[in-house]
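Peer 1: Here is my input; please provide its structure:
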Amino acid sequence: MRLSIVTGLTLLVAASPAFAAASMPDQSRARELAQDAVIVDTHIDAPSELLSHWDDLGLAAPGKEFDYPRARQGGLDVAFMSIYTSPEADAEGKAWQIANTQIDAVEAMAGRHPDKFALLRSPRDLDSLRANGRVTLVFGMENGAPIGEDLSKIAAFHARGVRYITLAHSANNRISDSSYAPKKQWGGLSPFGEKVVAEMNRVGIMVDVSHLSDDAVRDVLRVTDVPVIASHSGMRHFTPGFERNISDELARAVAAEGGVVQLVFGTGFISPKAAADLQAYFAAEVDFDKANAAAAAAGKPERSKDDFEKEWKDAHPVPVIHIDLVLDQIDYAVKLIGIDHVGIGSDFDGVSGNLPVELRSVADYPNLVAGLQARGYSDADIRKILGGNLLRVWSTVEAAAKH
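Peer 2: Here you go, the predicted structure:
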C-alpha cells in the first residue's frame, strides 16, 4: 500500500515500553520457531522507498522497516517486494517505466549482496537459496497499471520475476474496479480484466484481490482456474463498511477455492477509527479534486494538495495500537476460513510507521509468534500462518501454469 495521506502521519501517543514488556510472553521459544520456520511476508514496500530515498538495505537502514540485519533478526525468509505504481503514474503513462525501474533497483541491491539476498522465482528453489542466512526476494506488483492494454506484458513481468499482481489500487483502472473508488467503472472486472486473470493463470502469476471492489473479487473467483490470494488485507468484520478489507463472504469464497488471506499489520486497516478515517479521506480527496477542477475552469487559484493533506492529518491523528489487534484478526480469520487459508502481508514500509507498537519492522515477527503461542496455536499451525499456506498456493498456481 502506498497512500500520500499516510505520509508523515504521527502516532496519537508515544509507544509504551511498559505495555510491551507486560503484554508479551517469554520469547525464547518464539525466537527459536521464527528462525526455524519459513516466514513469508507478501507485502513489503521497499522498492518505492528505495526510489524516493535510497538506502543500502543490505546494511542497517534505521529509516526503513525492511533491511537485511533486521530481516535475519526476525527470521524472514521470503520477502515479496511490492512493485507499486500509482493511479497518477498510470494516467501519465509512466507506470511501465516505474515498475521496471523498481525491479531494477531490487535486482541491483541483490547483486551487490549475493551473500545476503537471492532472487526467488519458484518455491522449489527456496531451500537452496535461503541457505547460509540469505533472505529471498520475490516481486509482487501492486496495481496492474503497468500492463497497460497489452496482455503480452504479463508474460514479460513473469520473466522479470513478478509472482503476483494486485489488479487495481486506489482507483479504478483498465482491469478492475477499486474498493476505494466511490463510483465504480465496470461493476467488477472489465472485459479486459477477465483476459488478464486468464493470462495470469496461464503464465503462473498469482491473482491478488486486495484493493479490489467486492464485485471484482467475485468476478475474479468466477474467472480463475487456480486459487487466489489477498496479499495484504484486514478482516472487514472489525472495520464495518470499509470495502478495502475483505468481507466474511468473500474470505470464505477465497478459501473455498484453495486461496489464502494474508493479514495486514497497518493501523489504517485494523483499527476501526483509523479505517473509518482512511475511507473518509478518499471521499474528501474526491471533493478536493472536484473543487480544484471547478476553480481551474473558472480561472481561480487552486488549493494546494499538500495543504489539504496537512489539514486532514492534523484533524485525524492516527491512534496507537498494539499487537492484540493483529492477533484478533488472525483468530477471527482462522475460525472463519480455517488454519490452512491464513497468512501475513505486513505492509512494512507502506504505511509510514503506522503499525502496532510490537510490530514495527521485519525484526518483530518473533513478537507475532509469541502472541500466537500465548493464544494456544500449535507450532505446526503457526508455521502454516507464517508461510506454509502461501507457499502451497504459489506452488499450485505454478504447477497449473501452461507457459
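Peer 1: drop to CA atoms for contacts and neighbour counts, all remaining ones
Peer 2: Will do.
Peer 1: buried residues in stretch 177-192?
Peer 2: Residues of stretch 177-192 classed as buried by neighbour count (16 or more other CA atoms under 10 Å): 177-181, 184-186, 188-190.
Peer 1: I misspoke; the intended subject was stretch 49-58.
Peer 2: 49-50, 55, 57-58.
Peer 1: got the residues you listed as TSV, with secondary structure columns?
Peer 2: Putting the buried residues of stretch 49-58 into TSV (DSSP: H, G, I helix; E, B strand; the rest coil) gives the following:
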residue	secondary structure
Glu49	helix
Leu50	helix
Asp55	coil
Leu57	coil
Gly58	coil
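Peer 1: hmm, back to that, farthest-separated two in the buried residues of stretch 177-192?
Peer 2: Maximum pairwise distance among the buried residues of stretch 177-192 (CA to CA): 16.5 Å, between Tyr180 and Ser190.
Peer 1: Glu199 - that's part of a helix, no?
Peer 2: Yes - according to three-state DSSP, Glu199 belongs to a helix.
Peer 1: what sits against it?
Peer 2: Neighbour list for Glu199: 151, 154 [criterion: CA atoms under 8 Å, 6 or more residues apart in numbering].
Peer 1: run the last query once more with 10 Å
Peer 2: Residues in contact with Glu199 (CA atoms under 10 Å, 6 or more residues apart in numbering) are 151-152, 154-155, 193, 205, 224, 401-403.
Peer 1: do the same with Gly193
Peer 2: Contacts here follow CA under 10 Å, 6+ apart; on that basis Gly193 touches 144, 149, 151, 167, 173-177, 186, 199, 216, 219-220, 223.
Peer 1: now swap in Ile344 and tell me
Peer 2: By CA under 10 Å, 6+ apart, Ile344 lies in contact with 39-43, 230-233, 260-265, 326, 330, 385-387, 389-390.
Peer 1: roughly how far apart are it and Ala105?
Peer 2: According to CA to CA, to the nearest Å, Ile344 stands 24 Å off from Ala105.
Peer 1: now the strands for the stretch 151-300 of the chain?
Peer 2: 162-166, 206-208, 229-233, 260-263 (DSSP state E, counting those that start in this stretch).
Peer 1: hey, which of the ones you listed is tucked in deepest?
Peer 2: Per residue and on average, the most neighbours among the strands of the stretch 151-300 of the chain fall to strand 260-263, with a mean of 31 (mean count of other CA atoms under 10 Å).
Peer 1: Before we compare anything, build this one as well:
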Amino acid sequence: MYKTLSFCLALALLVACTTPKETPKEKKDVSTMTEDELNAYAKELADKFIIVDGHVDLPYRMEVKGFMLKKQVEDVSIETEGNFDYPKAKAGGLDAPFMSIYIPSSYYFDGGAKEFADSLITMTMDVTTTFPDKFAPANTPDEIKANFEKGLISLPMGMENGAPIEDDLANVKYFFERGIRYITLTHSKDNQISDSSYDTTYTWNGVSPFGEKVIAEMNKYGIMVDISHVTDSAFYDAIRLSEAPVIASHSSCRHFTPGFQRNMSDQMIKDLAADGGVIHINFGSTFLSKASRDKFDLMDSVMTNYRAETGLSRRDSAYQAYAEKFAADNNVFADVPIVADHIDRVVELAGIDYVGFGSDFDGVGNSLPVGLKDVSMYPNVIAELLKRGYTEEDIEKICYKNTFRVWNEVIATAEKLQGS
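Peer 2: From the prediction side, this is the model:
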C-alpha cells in the first residue's frame, strides 16, 4: 500500500514538474518609456486587439456625396478626405466600425424612411462586394473575429433612428435579416418609438406604447437597443423594457457638459452598467467639453455674421479658410486627454467593463479633437490610457470585449426567446 502511495506521489511530482505552465504576461513599465516607445507600444496594442467603434457615418457620407444617386460606392479602399477609409483604418487598427444607417428625422415626417434605410444598407454592403479583399460584412462577434484573422475590416451595421420601422413590427425582423444589429430608437425629433433628447415636445414622456412592442421584437431577433439620442425618461423605459442589456452607441458623459441632455448623467451611466450595458464614448468636441461647446457656439455666431457680410456660402474656399483660422486662433477643439477623462469617469462610476469607443467619425463635422481627426488615430487614445495606468487587459476590454459581451448577451436572449 505504501509503495503504491509512494509511486503515485512520485508520478504526480513528475507530472507537475514536466507539465508546461502558462507564462505570465510581461507587464511593461510605461513610466520608463520615451514618447516614441509609448506610441509604438500603443500602436502594437491597436494592431493586436480588435477595435470596435460603435458609430461611424460612412454610409450617409457617401449619400451626401451623391454616390447613392450614381448607384456606386465611394472608393474607400484608398486615401480619402473623409474620416474613414481603408488606409486610415489599417493605420489606426480599426477592425469593426459599426456603419451608421442614419435616417434624418425629416424622413419620419415626410415619409420614405424605410426606402432610404434600404438604400444605405445596400450601399454599405456594396462596399464589401466591391472591395472583398479589404472589407466584409459581419453580423456577430464571431464573424468579426473570423474577419480579423483574415485581415479584413468588418462592417457591422446599426440603424440610427427607428423611423424606418414605420408602424409595422414586421420591419424589425426585416431589418435584422438585412444585417441591422442595433437600432437607435430615435434621432433629433420624437418619432413613433421614443422621445428625443434634442426635442422639447415629450410626445410620449419616454418610450411610446408602440415602442414597447418594438423593443420586445428587437429582443426577440437579437438587435441591440441603442439609447443614444433618447430622453432620460426614454432611457429608463428602455432598460426597464428590454430583456437584454442596452447600449449607448455614441454618447459621452454629461458630467463634462452640464445641461447637454444628449450625453448621459452619472446616474444613467451607473444604471446602464447595473443593467449590463456599455457606453461608447463620442469623440466630437462638443460632446466632450463645455468649454468647446461654448467656443463652437461663439464660432457659429461669428461665421453666420461673416456669411451675411460677405455673401459667401459654407462651401466657398474663402469661407472655409476663415473658419479654419478662427477655430485655430480660438482653440475650439477638445483633445485626446479629455476623451480619456470621459473613459476615466465611466470607470470611476461603473467599472472597466462598461465603456467602449463610439467616435461618430464622419458624423460630427469639423468638431473632432486635436489628435483624433480620423480613424488612424485610435493609438493616440490608447497611449493616453497607458499613461494613466490602464493595463493591456483594460484596453482590450475597451477596444472590443465590453461590446462583444453585451452583443453576445443580446444574441443569447434572442435564442432563449425564440426557443420559448
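Peer 1: Once they're superposed, what TM-score comes out?
Peer 2: Here the TM-score for the pair of chains, by TM-score structural alignment, normalised by the length of the first structure, is 0.83; 357 aligned residues with a CA RMSD of 2.5 Å.
Peer 1: re earlier: by neighbours, which of the contacts of Gly193 of the first structure wins?
Peer 2: Within those, neighbour counts (other CA atoms under 10 Å) peak at Ser176, which reaches 34 neighbours.
Peer 1: Aligned counterpart of that residue in the second structure, please.
Peer 2: The alignment partner of Ser176 of the first structure in the second structure, by TM-score structural alignment, is Ser194.
Peer 1: and Val397 of the first structure, which of the three is it?
Peer 2: helix.
Peer 1: Surely Glu358 of the first structure is within a helix?
Peer 2: No - using three-state DSSP, the assignment for Glu358 of the first structure is coil, not a helix.
Peer 1: which residues sit in contact with it?
Peer 2: By CA under 10 Å, 6+ apart, Glu358 of the first structure lies in contact with 15-17, 19-21, 23-24, 321-324, 364-368.
Peer 1: again with Lys90 of the second structure
Peer 2: By CA under 10 Å, 6+ apart, the contact list for Lys90 of the second structure reads 46-47, 134, 151-153, 375-376.
Peer 1: Ok, Gly266 of the first structure next?
Peer 2: 1, 232-234, 274-275, 321, 326, 345-356, 359-360.
Peer 1: In helices only, show me these.
Peer 2: Under the assignment DSSP state H, the contacts of Gly266 of the first structure contribute 274-275, 326 to helices.
Peer 1: wait, Ala171 of the first structure sits on Lys184?
Peer 2: Yes - between Ala171 of the first structure and Lys184 there is a contact at 8.9 Å, judged by CA atoms under 10 Å.
Peer 1: any shared contact partners between those two?
Peer 2: Between them, Ala171 of the first structure and Lys184 share the contacting residues 177-178, judged by CA under 10 Å, 6+ apart.
Peer 1: Please say which position in the first structure Met268 of the second structure maps to.
Peer 2: Alignment note: Met268 of the second structure maps to Leu250 in the first structure; criterion TM-score structural alignment.
Peer 1: now swap in Thr203 of the second structure and tell me
Peer 2: So, by TM-score structural alignment, Thr203 of the second structure is matched to Gln185.
Peer 1: so how far is Ala105 of the first structure from its match?
Peer 2: 34 Å.
Peer 1: And Arg124 of the first structure, by the same measure?
Peer 2: Taking CA to CA, one finds Arg124 of the first structure at 25 Å from Ala105 of the first structure.
Peer 1: With neighbour numbers in mind, choose between those two.
Peer 2: It is Ala105, of Arg124 of the first structure and Ala105, that has more neighbours when counted by other CA under 10 Å, with 17 against 12.
Peer 1: picking that back up, excluding covalently adjacent residues, which one is nearest to the match of Ser176 of the first structure?
Peer 2: Of all residues not flanking Ser194 of the second structure in the chain, Val207 sits nearest, at 4.3 Å (CA to CA, 6 or more residues apart in numbering).
Peer 1: show me what contacts that neighbour?
Peer 2: Counted by CA under 10 Å, 6+ apart, Val207 of the second structure has contacts 185-186, 190-196, 213-215, 230-231, 233-238, 241.
Peer 1: at 7 Å instead, please
Peer 2: 193-195, 234, 237 (CA atoms under 7 Å, 6 or more residues apart in numbering).
Peer 1: Pull up the gap between it and Leu385 of the second structure, please.
Peer 2: For Val207 of the second structure, the distance to Leu385 of the second structure - CA to CA - is 36 Å.
Peer 1: same check, this time on Asp168 of the second structure
Peer 2: 45 Å.
Peer 1: who's more crowded, these two?
Peer 2: Neighbour count, other CA under 10 Å: between Asp168 of the second structure and Leu385, Leu385 has more, with 23 against 10.
Peer 1: Give the equivalent position in the first structure for that one.
Peer 2: Correspondence of Leu385 of the second structure to the first structure, assessed by TM-score structural alignment: Leu372.
Peer 1: For the nearest residue to Pro272 of the first structure once chain neighbours are set aside, grab the count of nearby residues.
Peer 2: Computed as CA to CA, 6+ apart, the closest residue to Pro272 of the first structure that is not its neighbour in sequence is Thr239, at 4.9 Å. By other CA under 10 Å, the residues close to Thr239 of the first structure number 22.
Peer 1: Just the helices from the stretch 51-200 of the second structure, written as ranges.
Peer 2: 58-64, 86-92, 106-110, 113-130, 141-150, 170-177 (DSSP state H, counting those that start in this stretch).
Peer 1: most neighbours per residue, which of those helices?
Peer 2: Of all those, helix 58-64 has the most neighbours on average by mean count of other CA under 10 Å, namely a mean of 21.
Peer 1: what's it aligned against in the first structure?
Peer 2: Under the alignment (TM-score structural alignment), helix 58-64 of the second structure falls on residues 46-52 in the first structure.
Peer 1: now stretch 360-376 of the second structure
Peer 2: The aligned range for stretch 360-376 of the second structure is 347-363, by TM-score structural alignment.
Peer 1: In the one helix or strand Gln320 of the second structure maps to, which residues are buried?
Peer 2: Assignment of secondary structure by DSSP states H and E places Gln320 of the second structure within helix 317-329. For helix 317-329 of the second structure, a neighbour-count test (16+ other CA under 10 Å) marks 319, 323, 327 as buried.
Peer 1: Stretch 288-306 of the second structure now?
Peer 2: For stretch 288-306 of the second structure, by 16+ other CA under 10 Å, it's 288-293, 295-296, 299, 303, 306.
Peer 1: Equivalent analysis for stretch 227-243 of the second structure, please.
Peer 2: Going by 16+ other CA under 10 Å, stretch 227-243 of the second structure has these buried residues: 227-239, 241-243.
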